[in-house]
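Participant: let's see this in three dimensions:
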Amino acid sequence: MNTLLHGVTVLDFSEYIAGPYCGFLLADLGARVIKIEPPDGAEERRMGGSMRRYGGNTRMSLAMNRGKESLSIDLQQPEGREIVYKLVRDADVVVQNFVPGAAEKLGIDYETLAKINKRIVFLSSTAFGEVGPYRKRKGFDIIAHAASGVMSHYADEDGAPRGPGGIAYIDIGTGMLNALGIVSALYHRNVSGEGQKIETSLFSTGMALQAMSLLHIDGLDAEQHAQEKHILKTALGEGKKHTQIIDQFAEMRLRKDLPQTTRPIEVPDCLHRPTDRQVYPYYRVYPTGDGYLGIAALNRKLRDKLCAAIGVVDDDVAVDTGDVSDEVYFRQKQMMKTIEARLREHGNAHWMPLLEAAGVPCGPVNYRADLYTDPQAEALGLIWELHNRDLGSYKASGHPIRFSKTPVQPGRGAPSLGEHTEAVLAQAGYAPSDVERLKASRIVR
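Facilitator: This next block holds a predicted model:
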């Protein structure tokens, strides 16, 4: 019996989670997925436990690469790229999540591969997308949690924004959207005969996950939006913690939605209870002089760049992201305090240019009120202007997947109850008199 994606061949160049997760979903559905990785292996082979214990694998690589075939190629060598070009001729899909510009340097970008196979469906999954002012920024799950506003909903035991815990669900959510985009483009190709490029980003996924909280009804929410912006400008200067800020926002919404109530705001425990007790100093959210900043330095080169950029010293070559001894644990905890003290000396506007220039993935913690006018959200079309018959205009989170040849455009807003009853019934063959009878009988509305 044929599987759902029988006959589909995928070349998976991706690393870490968002790309590989997409690849194994496609493999689960029956596609042939060829994992193409460098001679020393993809990054997930160095994360999630000891390779010695797992026979050259890690828990992450075992989870993210199930169902795939592995092909190790040095893409820096011309003959290595020639192998890829031969494979592309008969492939259907290419998946890659390199940092912006890397695919072009390696000669495996969409424009190059589409000349070899015009039917190729090419997925590019990045941190912030390929257009807009943040397009060159590097990033991981923790950076997207911060920049997309997801992190603003949670807090740790000290009242600061909490980073992702054991599950990197923006990475995983992006992997799912990657797979959805690919099967959608394959369907379009079966109809039109043409492939296309698909763009996703961790930032887009983070905003898509907040479909309800990002809703902004122009006629009802403008005043609170303005108040939130003012609070964010003054809160840290007034000594307010992150938890006090989000509690105040929740209180404002309660008073607007239920103006007659006098009950105090009840904040669910889940908003304030931490789940991560990690002290790994290079993948954290730190308070700065005027806000919070997420940092993701997940290899030795990035750690060295971070230390040099902010002017701290870490000579501990034993620092790792896997299991650590108590001795290493306490050294990491002290290093965390050292970095935090340094970052508190200046605000985000000081640190971000320095870290970006050094190539260190970083990003501020944004709140909902920041995102309606965020230039990257605007460039990616992630805030849609919609209309409801009874409420009027409102804003909502846009579609997180970009298709080069079949772009998704904003449609109509959410309908009011029964708004299209007459039109749908008319299309189904009901006469106007029949519709009126059904309404009178309360069979339809």
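Participant: rest of the way, CA atoms for contacts and neighbours
Facilitator: Noted.
Participant: surely His6 forms part of a strand?
Facilitator: No. His6 is assigned coil when assessed by DSSP: H, G, I helix; E, B strand; the rest coil, not a strand.
Participant: separation between Ile116 and Tyr85?
Facilitator: Applying Cα to Cα, to the nearest Å, the value for Ile116 to Tyr85 is 7 Å.
Participant: so for these two, which sits in the more crowded spot?
Facilitator: Tyr85 (18 against 15; other Cα atoms under 10 Å).
Participant: element containing the more buried one, please.
Facilitator: helix 78-89 (DSSP states H and E).
Participant: in that helix, what's buried?
Facilitator: 81, 84-85, 88-89 (16 or more other Cα atoms under 10 Å).
Participant: so Lys35 sits in a strand?
Facilitator: Yes. Lys35: assigned to a strand according to three-state DSSP.
Participant: and it, how many neighbours?
Facilitator: 23.
Participant: touching, it and Leu11? I think so.
Facilitator: Yes. Lys35 is within contact range of Leu11, at 6.3 Å (criterion: Cα atoms under 8 Å).
Participant: on contacts alone, who are the packing partners of the helix or strand where Leu123 lies?
Facilitator: Taking DSSP H and E as the definition, Leu123 sits inside strand 121-126. If you count contacts as 3 or more Cα pairs under 8 Å, 6 or more residues apart in numbering; DSSP states H and E, strand 121-126 packs onto strand 93-96, helix 169-192, strand 196-201.
Participant: between strand 196-201 and the second one, find me the angle.
Facilitator: Using axes from the mean of the first three to the mean of the last three Cα atoms, to 10 degrees, the direction of helix 169-192 lies 170 degrees away from that of strand 196-201.
Participant: between helix 169-192 and strand 121-126, how many degrees?
Facilitator: Using the same axes, to 10 degrees, helix 169-192 lies at 160 degrees relative to strand 121-126.
Participant: now do helix 169-192: everything it contacts.
Facilitator: 17-23, 25-26, 93, 119, 121, 123, 125, 140-141, 144-145, 194-196, 198, 200-202, 205-206, 401 (Cα atoms under 8 Å, 6 or more residues apart in numbering).
Participant: do a quick rundown of the strands in the chain.
Facilitator: For the chain, applying DSSP state E gives strands covering 9-12, 32-37, 68-72, 93-96, 121-126, 196-201, 216-217, 283-287, 292-296, 362-364, 383-388, 392-397, 402-403.
Participant: ok, which of those comes nearest Arg437?
Facilitator: strand 383-388 (26.9 Å; Cα to Cα).
Participant: one more to line up against the first:
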Amino acid sequence: MTPQDPSTAMPLDDIKVLELGQLIAGPYCGQVLADFGAQVIKVEPPGKGDAMRQWGEADRDSGEPLWWNVIGRNKQSLTLDLRTPRGQELLLRLAEQADVIIENFRPGTMERWGLGFDELSRHNPRLVMVRVTGFGQDGPYASRAGFASVCEAMGGLRYLSGHPDRPPVRVGISIGDTLAGLHAALGTMMALHQRDRSGLGQVVDSSIFESVLAMMENLIPEYARAGKVRERSGSFLPKIAPSNAYPARDGRDVIIGANQDTVFRRLCEAMGQPRLADHPDFATHRARGEHQAAIDDLVAAWTREHDAQQVVDILAEAGVPAGLVYRAPDMLEDPHFRAREAIVEVPDRHGKPLPMQNVFPRLSDTPGRVREVGPALGEHTETLLAGWLGLAPEAIDALRADGVI
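Facilitator: Coordinates of the predicted model:
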């Protein structure tokens, strides 16, 4: 968990981004771009900043919330009141020099401020505008408030999450927000690539509900052509067997995925029951799907005879995918995580090493890196207004006195 070489070039270090969004969806897009070198300027309301500065568990020593260090990492903070004419004017001037602007306000908000795409692109035709919302920029639900919980439900994820005899549950993270941010970052790169060919920017419209819907595999054609409504199934997928969480002797669960024919044969050999692989109830993928409960019972009977780590070791040697259900302590202790530097330590604002997930995906020649944790509110306001807009110190002081910054 060592910091990466600060001299390494990064693929987006020539891209300037203004991030206006708050909470998770828009800022996660900004995080991804910043991780790969983009200069991401986080534009925040004076005095309070992004609500993410207050979310999540607090550091037991400093009392400061920890989540901001991750979603705000590698960014610069500039305070600006976009609800004032002067703030809107300054944002427009900043946008003239930007490559990308990210916003996740309700549709129409930027237009009411005189900062819609038509106006921004008139001043900067090369600008890519990334708009992240719950329901998209048009359609009958566009103006609705769209938190991830609602959009995950409408995108199909909630109905499939949990056990069939209980109400739907939420995934333990804000997955809809993050998916929308990730799709927004992907759309940003496509729009920038197209701009290299056309010279013109465009709008990237990333909604949370469609980002979730895009991950729903064959759910729609499965219903339209087979009349099948996919239901909650708990820890397994229907007709995919054996692939489940299996109990071990020491009380831990082991995740085993051996539904492919050749892998299932290796599992049977590891279990000491090689003839199971040729049994007509289990010999093919479809047969195992029809007899899913029976094969799960057989695998569980074997795993209960061993401790969880022993099961994993046996199956790793046999070439069968298996792993423990990890929590944060397990990740920090795992040698593979360390070897891959999947978790990196970054000094916080007090100089204390703070572990967090590293940048992903990994690029061989121009990798991204975590350069610093989330900035203090308004930490870079004076530097950016002077450097980007050429404002003199007395002009900046006047803006601060008026509450614009």
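Participant: quick check: TM-score for this pair?
Facilitator: TM-score for the superposed chains, counting by TM-score structural alignment, normalised by the length of structure 2: 0.54, backed by 251 aligned residues with a Cα RMSD of 3.8 Å.
Participant: coming back round to it: pipe the helices and strands packed on strand 121-126 of structure 1 into a markdown table and attach distance to Leu71 of structure 1 per row.
Facilitator: Conversion of these to a markdown table gives the following (distance: least, Cα to Cα, whole Å):
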| stretch | distance to Leu71 of structure 1 |
| --- | --- |
| strand 93-96 | 14 |
| helix 169-192 | 21 |
| strand 196-201 | 23 |
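Participant: can I get the ones you listed in JSON lines with distance to Arg253 of structure 1 and mean neighbour count?
Facilitator: JSON lines is the format used below for those (distance: least, Cα to Cα, whole Å; neighbours: other Cα atoms under 10 Å):
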{"stretch": "strand 93-96", "distance to Arg253 of structure 1": "41", "mean neighbour count": "26"}
{"stretch": "helix 169-192", "distance to Arg253 of structure 1": "26", "mean neighbour count": "20"}
{"stretch": "strand 196-201", "distance to Arg253 of structure 1": "30", "mean neighbour count": "25"}
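Participant: which among those is found nearest to Pro264 of structure 1?
Facilitator: helix 169-192 (32.0 Å).
Participant: give me the nearest residue to the residue most central in space within structure 1, chain neighbours excluded.
Facilitator: Nearest to the mean C-alpha position of structure 1, by Cα atoms, centre = their mean, lies Leu202 at 2.1 Å. Residue nearest to Leu202 of structure 1 in three dimensions, not counting chain neighbours: Ala127, with 5.0 Å by Cα to Cα, 6 or more residues apart in numbering.
Participant: next one: Met151 of structure 1
Facilitator: Met151 of structure 1's closest residue in space is His145 (Cα to Cα, 6+ apart), at 5.1 Å.
Participant: relative to Thr133 of structure 2, how far out is whatever residue of structure 2 lines up with the one you found?
Facilitator: Taking TM-score structural alignment, the alignment pairs His145 of structure 1 with Glu152 from structure 2. Look at Glu152 of structure 2 and Thr133 of structure 2: by Cα to Cα, they are 13 Å apart.
Participant: of those two, who's got more company?
Facilitator: Each of Glu152 of structure 2 and Thr133 has its neighbours counted (other Cα under 10 Å); Thr133 has more, 31 against 26.
Participant: alignment lookup: the residue nearest to the centre of structure 1 to structure 2.
Facilitator: Per TM-score structural alignment, Leu202 of structure 1 is aligned with Ile208.
Participant: Leu11 of structure 1 too?
Facilitator: By TM-score structural alignment, Leu11 of structure 1 lines up with Leu18.
Participant: check Ala27 of structure 1 too.
Facilitator: Per TM-score structural alignment, Ala27 of structure 1 is aligned with Ala34.
Participant: how about Val191 of structure 1?
Facilitator: So Val191 of structure 1 corresponds to Arg197, using TM-score structural alignment.
Participant: what's around Leu115 of structure 2, how many residues?
Facilitator: Neighbours of Leu115 of structure 2 (other Cα under 10 Å): 19.
Participant: how about Val346 of structure 2, secondary structure?
Facilitator: Strictly by three-state DSSP, Val346 of structure 2 counts as strand.
Participant: correct me if wrong: it contacts Arg73.
Facilitator: No. Between Val346 of structure 2 and Arg73 there is no contact under Cα under 8 Å: 9.9 Å.
Participant: give me the aligned partner of Glu327 of structure 1 over in structure 2.
Facilitator: For Glu327 of structure 1, no residue is aligned by TM-score structural alignment.
Participant: contact partners for the residue nearest to the centre of structure 1?
Facilitator: Per Cα under 8 Å, 6+ apart, neighbours of Leu202 of structure 1: 125-128, 140-141, 144, 170-171, 174.
Participant: stretch 59-70 of structure 1 corresponds to what range in structure 2?
Facilitator: The aligned range for stretch 59-70 of structure 1 is 66-77, by TM-score structural alignment.
Participant: can you give me the end-to-end distance of the matching stretch?
Facilitator: 17 Å.
Participant: from the chain's centre, how far out does that stretch sit?
Facilitator: Centre-to-centre, stretch 66-77 of structure 2 and its host chain are 14 Å apart (Cα atoms, centre = their mean, to the nearest Å).
Participant: and what of stretch 137-147 of structure 2?
Facilitator: Centre to centre, stretch against its chain (Cα atoms, centre = their mean), the figure for stretch 137-147 of structure 2 is 21 Å.
Participant: can you check stretch 340-355 of structure 1 too?
Facilitator: That offset, for stretch 340-355 of structure 1, works out to 24 Å (Cα atoms, centre = their mean).
Participant: again with stretch 206-213 of structure 2
Facilitator: Distance, centroid of stretch 206-213 of structure 2 to centroid of chain: 13 Å (Cα atoms, centre = their mean).
Participant: next one: stretch 121-141 of structure 1
Facilitator: So, by Cα atoms, centre = their mean, the centroid of stretch 121-141 of structure 1 is 10 Å from its chain's centroid.
Participant: can you get me the start-to-end distance on it?
Facilitator: Using Cα to Cα, the two ends of stretch 121-141 of structure 1 sit 25 Å apart.
Participant: buried sites along that stretch?
Facilitator: 121-130, 134-141.
Participant: what does stretch 5-14 of structure 1 give?
Facilitator: 5, 8-14.
Participant: which residues touch the aligned partner of Thr126 of structure 1 in structure 2?
Facilitator: By TM-score structural alignment, Thr126 of structure 1 lines up with Thr133 in structure 2. The neighbours of Thr133 of structure 2, taking Cα under 8 Å, 6+ apart as the test, are 25, 104-107, 146, 206-208.
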